[in-house]
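Asker: got a predicted structure here, sequence first:
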Amino acid sequence: MNASEDGPDARNLARLIALSDGIFAIAMTLLVLDIHVTGDLDTAGFHRMLHELLPHIGAYALSFAILAGFWRDHRRILQLAHRVEGLSLRLELAGLGAIALLPFPTTLLSEYASRPLAVALYAATVIVIDLLQLAVLHTLRRERRTSGAGAYGVAEARSSGDRDIVTDLTVTVAVFGATVPIAFASPRAALWTWLALIPIKFALGRRARAHRQRGAH
């Protein structure tokens, strides 16, 4: 951050980070509410209940991983920011609203994973969150260029960090966007397509860490 630690920009940014962390934490916690077991079950009923919980556990794990990735990118976006106000603040709040909404399509996915519309709505929600994060980053970059904030070394590090975040978010948009039409042909195929993100995200994470290490030297 360019603002001093006790300056108004730094304080406002710290408040925004605290607010966003709280919203991410609540959204992640709400995901687990669909996972529960009723009491007084016999052996057969217990095993049946565990089998019925598998889609809920899968949807929980998927959404938790997605939210964790969004939280990581979101923190990196705000850490690269000088200030967040005006259009970037409105986009940021819209993105947090979409984050808070994710438990709803997660419940739809866990209950109706075989329904094309449920799968498509889940993918669409992830895409909206992604696009809003990209919009925040684009707006912040434009504001930085306009203000000319930052020394050359800082600006270069920010540019590298920006590219890593854009690549990460764009890949997610591409994969989930491709599965929206796939879902109406085969919901199961759309679900399996999402798994392609695991090796891709792993590779992107390694590249981003390498970039940060080079920037630190």
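Answerer: Happy to help now that I have it. Numbering: from 1, shown residues only.
Asker: for the rest of this, base every contact and every neighbour count on C-alpha atoms.
Answerer: Will do.
Asker: longest helix anywhere in the protein?
Answerer: The single longest helix within the chain, with elements called by DSSP state H, is helix 43-79.
Asker: elements contacting it?
Answerer: Taking 3 or more CA pairs under 8 Å, 6 or more residues apart in numbering; DSSP states H and E as contact, the helices and strands that helix 43-79 lies on are helix 8-30, helix 103-111, helix 116-147, helix 152-185.
Asker: pull out the buried positions in that helix.
Answerer: 53, 55-57, 59-60, 63-64, 66-67, 70-71, 73-74, 76-78 (16 or more other CA atoms under 10 Å).
Asker: nearest to Gly95, of the helices and strands packed on helix 43-79?
Answerer: helix 116-147 (5.4 Å; CA to CA).
Asker: can I assume Leu121 is in contact with Pro103?
Answerer: No: applying CA atoms under 8 Å, one finds Leu121 not in contact with Pro103, separated by 11.9 Å.
Asker: the more surrounded of these two?
Answerer: More crowded of Leu121 and Pro103, by other CA atoms under 10 Å: Pro103, with 25 against 18.
Asker: so that one versus Ile127, what's the distance?
Answerer: Applying CA to CA, to the nearest Å, the value for Pro103 to Ile127 is 15 Å.
Asker: the residue nearest the centre of the chain and Ala44, how far apart?
Answerer: Centroid check for the chain by CA atoms, centre = their mean gives Phe70 as the closest residue, at 2.2 Å. To Ala44, Phe70 is 40 Å away according to CA to CA.
Asker: now the longest helix of the chain, how far from the centre of its chain.
Answerer: 13 Å (CA atoms, centre = their mean, to the nearest Å).
Asker: what about versus this one:
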Amino acid sequence: MFHSSKSRLDAISDGVFGVVLTIMVLDIKAPSNLSWQHLGNLPEEILTFFISFAVIGQYWIFHQELFSKLTKPTTKLLILNLFYLCFVCLMPFATSLLNNDLTARFNTTIFALVVCLVDSLQFILFHQVMGHWQRQGQSPTKHDLQEYHSAIIMFGFSIVYLLVGILWPLFLLPTIALSFLVRTIISRTLTKEVV
């Protein structure tokens, strides 16, 4: 009687990502007085916004790739996807904490923890979808394997973010920025070795 709908999964997911990406910019406060003193925090806020936007943007891209071949999601996948989106929704809050103070251990730890939770659920979703494909007799393509390896690497990096956020808060954003490049190189190398 009730059927899981792929179009509804895509619609709610794209809606959540669209709203999250849009509301993140609201945390950048325009200075009330145009003076050098009031413009002091603006570069940090903009940098934090760009890096957070890139993190969420990569989640959206991976999510789109993940569900592109899936025709009928299982109830388990729908529930996992909702948990995933729940933690994606926490990214603006975590970004706001970073904007308050990039060097505060609590703020960087919360941001890194949210990223770690999203990355863990993303890995679980990838694992579930790959298993679903295999049960359906579909073989993953080279690109699918590359995305799967990237999800594993992203989860590994999120643990590094957590350690950096706790131990060296000032280096969290540079670590995240550098990890984008390293993840791409590693996932491409692993895919060449597997295929």
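Answerer: Nice, I can see it. Here the structure is a predicted model, which is why all the values come from computation and not from measurement.
Asker: ok so, going back, which of the helices and strands packed on helix 43-79 of structure 1 sits closest to Val37 of structure 1?
Answerer: Taking the helices and strands packed on helix 43-79 of structure 1 one by one with CA to CA, helix 103-111 is closest: 15.2 Å.
Asker: can you tell me what part of structure 2 the closest one aligns to?
Answerer: Mapped onto structure 2 using TM-score structural alignment, helix 103-111 of structure 1 spans residues 92-100.
Asker: if we can go back for a sec, contacts only, for the aligned residue in structure 2 for the residue nearest to the centre of structure 1.
Answerer: In structure 2, Phe70 of structure 1 lines up with Tyr59, judged by TM-score structural alignment. Applying CA atoms under 8 Å, 6 or more residues apart in numbering to Tyr59 of structure 2 gives no contacts.
Asker: hang on, the earlier thing: buried residues in the match of helix 103-111 of structure 1?
Answerer: Across stretch 92-100 of structure 2, burial judged by 16+ other CA under 10 Å covers 92-99.
Asker: which among the residues you listed gets closest to Thr141 of structure 2?
Answerer: Of all these, Pro92 has the smallest distance to Thr141 of structure 2: 33.9 Å, by CA to CA.
Asker: from what I see, that closest one and Ile28 are in contact.
Answerer: No: between Pro92 of structure 2 and Ile28 there is no contact, the gap being 11.2 Å when judged by CA under 8 Å.
Asker: so how far is Lys69 of structure 2 from the residue lying closest to Phe123 of structure 2 once chain neighbours are set aside?
Answerer: Counting by CA to CA, 6 or more residues apart in numbering, Ala151 is the residue found nearest to Phe123 of structure 2 once chain neighbours are left out, at 5.4 Å. Remark: distance between Ala151 of structure 2 and Lys69 of structure 2 (CA to CA) = 17 Å.
Asker: between the two, tell me which one has more neighbours.
Answerer: Neighbours were counted for Ala151 of structure 2 and for Lys69 using other CA under 10 Å; Ala151 has more, 25 against 11.
Asker: residue in structure 1 paired with that one?
Answerer: Aligned partner of Ala151 of structure 2 by TM-score structural alignment: Leu169.
Asker: wait, isn't that match in contact with Ile129?
Answerer: No: the pair Leu169 of structure 1 / Ile129 is not scored as a contact, 9.5 Å apart, by CA under 8 Å.
Asker: what is the burial count for Pro169 of structure 2?
Answerer: Applying other CA under 10 Å, we find 23 other residues in the vicinity of Pro169 of structure 2.
Asker: which residue in structure 1 lines up with it?
Answerer: Per TM-score structural alignment, the equivalent position to Pro169 of structure 2 in structure 1 is Pro187.
Asker: could you do Thr71 of structure 2 as well?
Answerer: So Thr71 of structure 2 corresponds to His82, using TM-score structural alignment.
Asker: three-state assignment of its match?
Answerer: Per DSSP: H, G, I helix; E, B strand; the rest coil, the secondary structure class of His82 of structure 1 is coil.
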